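S.K.: sequence unknown, structure follows:
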């Protein structure tokens, strides 16, 4: 999908399988991350995750690990 020229790209929404591939983990592990606080967008029965939110959440988790 192309954006009109001169506009900023829309936020990237990832599916559960895309998040699993991005992190090289199973879909079940993605659901565990969601259960532990990974923010999602629910569109009816569909679950999506903003890539930017995922990256920020992962950085926050990394910082939490270093402070323990």
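M.R.: That came in fine, so what should we check first? Remember, it's a predicted structure, so these values are computed and weren't measured experimentally. Numbering: from 1, shown residues only.
S.K.: going forward, measure contacts and count neighbours with C-alpha atoms only.
M.R.: OK.
S.K.: the longest strand anywhere in the chain: which residues count as buried?
M.R.: Ordering each strand of the chain by length in residues (DSSP state E) puts strand 46-50 first. Of all the residues in strand 46-50, those buried under the rule 16 or more other CA atoms under 10 Å are 48, 49, 50.
S.K.: now the strands for the protein?
M.R.: Using DSSP E, strands in the chain cover 13-14, 41-43, 46-50.
S.K.: put this next to the previous one:
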């Protein structure tokens, strides 16, 4: 049986959605004078939050970080 990390497509899907959204709004942010560093920080924050708050156990339930 494959490990749950390999069989769970959710983290890969989240990463793909985050990348797509960041790429789609990049020009809008730049046109409005928002520094690209803001997008990088947003992406990092979302990835961090996903890794701690939205950890899936492979059965569609969400687990919270105990910290």
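M.R.: Done, it's in. Quick caveat, the model's predicted, so the values are computed rather than measured.
S.K.: could I get the TM-score for this pair?
M.R.: Remark: TM-score between the superposed chains equals 0.32 [TM-score structural alignment, normalised by the length of the second structure]; 34 aligned residues with a CA RMSD of 3.8 Å.
S.K.: about what we covered before: quick one, which of the strands of the first structure gets closest to residue 33 of the first structure.
M.R.: Among these, strand 46-50 comes nearest to residue 33 of the first structure, with 11.4 Å by CA to CA.
S.K.: helices or strands up against that closest one?
M.R.: strand 13-14, helix 16-23, strand 41-43 (3 or more CA pairs under 8 Å, 6 or more residues apart in numbering; DSSP states H and E).
S.K.: so which elements touch the host helix or strand of residue 23 of the second structure?
M.R.: Mapping residue 23 of the second structure onto the secondary structure by DSSP states H and E places it in helix 10-31. If contacts are counted by 3+ CA pairs under 8 Å, 6+ apart, helix 10-31 of the second structure sits against helix 36-53.
S.K.: what does the helix it packs on contact?
M.R.: 15, 18, 19, 22, 26, 29, 30, 62, 63, 64, 65 (CA atoms under 8 Å, 6 or more residues apart in numbering).
S.K.: from residue 19 of the second structure, how far off is residue 40 of the second structure?
M.R.: Noted for residue 40 of the second structure: a distance of 11 Å to residue 19 of the second structure, by CA to CA, to the nearest Å.
S.K.: roughly how far apart are the spatially most central residue of the second structure and residue 31 of the second structure?
M.R.: For the second structure, residue 47 is the residue whose C-alpha lies nearest the centre (CA atoms, centre = their mean; 4.1 Å). Distance of residue 47 of the second structure to residue 31 of the second structure, computed by CA to CA: 25 Å.
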